[in-house]
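Novice: Coordinates for the following, if possible.
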Amino acid sequence: MAHPGSLTEAQVLKKLQQYCAYSERCHSDVVNKLYELGVWKKEHDTIIAALIEENYLNEERFAKAFAGGHFRQKKWGRNKIIKALQQKQVSPYCIKTGMKEIDEIAYTAVLRELFEQKWNSLKGEKNRFIKMRKTSDFLIQKGFEPELFSSLFKETDP
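Specialist: Predicted coordinates for the structure are as follows:
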């Protein structure tokens, strides 16, 4: 398998089963772990196939857990979640499926909550345009779509 004195395929599989059981993982996480364990590239496919077969590795399930979790826990917007999933090389189909985990009403509520928090934290700023830019920059950095929050500026006091 790898160099002498390293893990057997069965040991590697057991380690990765535990790794995947602990938390949802995507394929790229597992590949990185295989490299970490010193497993040769030619061995990766059989181990990944075994993990998929035994349902330890399911990219669609990962995308759903990632999208839902990062929205609820970290209050990330869609753009940031999609970018993060793309960086993890998750397929467009799984990304689309994962994004369905985000409830539209909850999304709007979180956006409004973050908008109000940021806007109110800038009370000392007298220039409305600077306040608007800082609030916009914050929401964009969190991954929210400008077309969804631009109307909120009209609702705030001038």
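
Novice: When you work out contacts or count neighbours from here on, use the C-alpha atoms and nothing else.
Specialist: Noted.

Novice: What residues does residue 101 make contact with?
Specialist: 64, 67-68 (CA atoms under 8 Å, 6 or more residues apart in numbering).

Novice: In three-state terms, label it for me.
Specialist: Three-state call for residue 101 (DSSP: H, G, I helix; E, B strand; the rest coil): coil.

Novice: ditto for residue 109
Specialist: Once three-state DSSP is applied, residue 109 turns out helix.

Novice: let's see this one next to it:
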Amino acid sequence: MEKKSFTFDEIKQKLVNYCVYQDRCHYEVEQKMKEFLLIDEAKEEIMLYLLQENYLNEERFTRSYIRGKFYIKHWGKTKIKIHLKQKQIPEKLINACFDEIDENDYEKTIRKIYDDYYSKQKGLKEYQRKSKTIKYLMSRGFEYEKINGIFE
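Specialist: Predicted coordinates:
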């Protein structure tokens, strides 16, 4: 595929727009830069500019990612953490940003998903419904200890 050539300033502006459209992490911006033929110095200069002008802010990205995946998609912390690690966000930062999720909201969400899913399991023995529901919650990224803790 032929790569269209842009000037340095055009590329820089494209990357600014990319970051303005929605919060990005370093890794996503680096991937995006691969679409353009840039020498390393140019990449570094753009990266530095995006950081200095606060278009790129890893903590802000991590916080909004956590909020979105929990409050909109209803993912558990385990799944969120796995996806953030794939974007090369440091674990320390991830853990520090989990305070975006209110503990009560987290437990309410587990309870709600549990009740919804459980009520749809028909024609099974009690323990089967329960174990199927727990597996489902775990597949959504909720921690086993958390799920269990709610029903003790």
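
Novice: Quick TM-score on the pair, please.
Specialist: Remark: TM-score between the superposed chains equals 0.91 [TM-score structural alignment, normalised by the length of the second structure]; 151 aligned residues with a CA RMSD of 1.9 Å.

Novice: sorry, back to before: would you list the contacts of residue 101 of the first structure in CSV and tack on neighbour count?
Specialist: Listed next are the contacts of residue 101 of the first structure as CSV, based on neighbours: other CA atoms under 10 Å:
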residue, neighbour count
64, 21
67, 26
68, 21
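
Novice: Output the residues you listed as JSON lines; include the columns secondary structure and distance to residue 128 of the first structure.
Specialist: Formatted as JSON lines, those follow (DSSP: H, G, I helix; E, B strand; the rest coil; distance: CA to CA, whole Å):
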{"residue": "64", "secondary structure": "helix", "distance to residue 128 of the first structure": "39"}
{"residue": "67", "secondary structure": "helix", "distance to residue 128 of the first structure": "33"}
{"residue": "68", "secondary structure": "helix", "distance to residue 128 of the first structure": "34"}
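
Novice: Closest one of those residues to residue 104 of the first structure?
Specialist: Checking the contacts of residue 101 of the first structure against residue 104 of the first structure with CA to CA, the nearest one is residue 68 at 12.0 Å.

Novice: nearest spatial neighbour of the closest one, skipping sequence neighbours?
Specialist: residue 101 (5.4 Å; CA to CA, 6 or more residues apart in numbering).

Novice: Identify the residue of the second structure aligned to the one you found.
Specialist: Taking TM-score structural alignment, residue 101 of the first structure has residue 100 as its aligned residue in the second structure.

Novice: just to revisit the earlier point, quick one: the residue nearest to residue 68 of the first structure and residue 26 of the first structure, what's the gap?
Specialist: 17 Å (CA to CA, to the nearest Å).

Novice: Residue 33 of the first structure too?
Specialist: For residue 33 of the first structure, the distance to residue 26 of the first structure - CA to CA - is 11 Å.

Novice: out of those two, which sits in the more crowded spot?
Specialist: residue 26 (21 against 16; other CA atoms under 10 Å).
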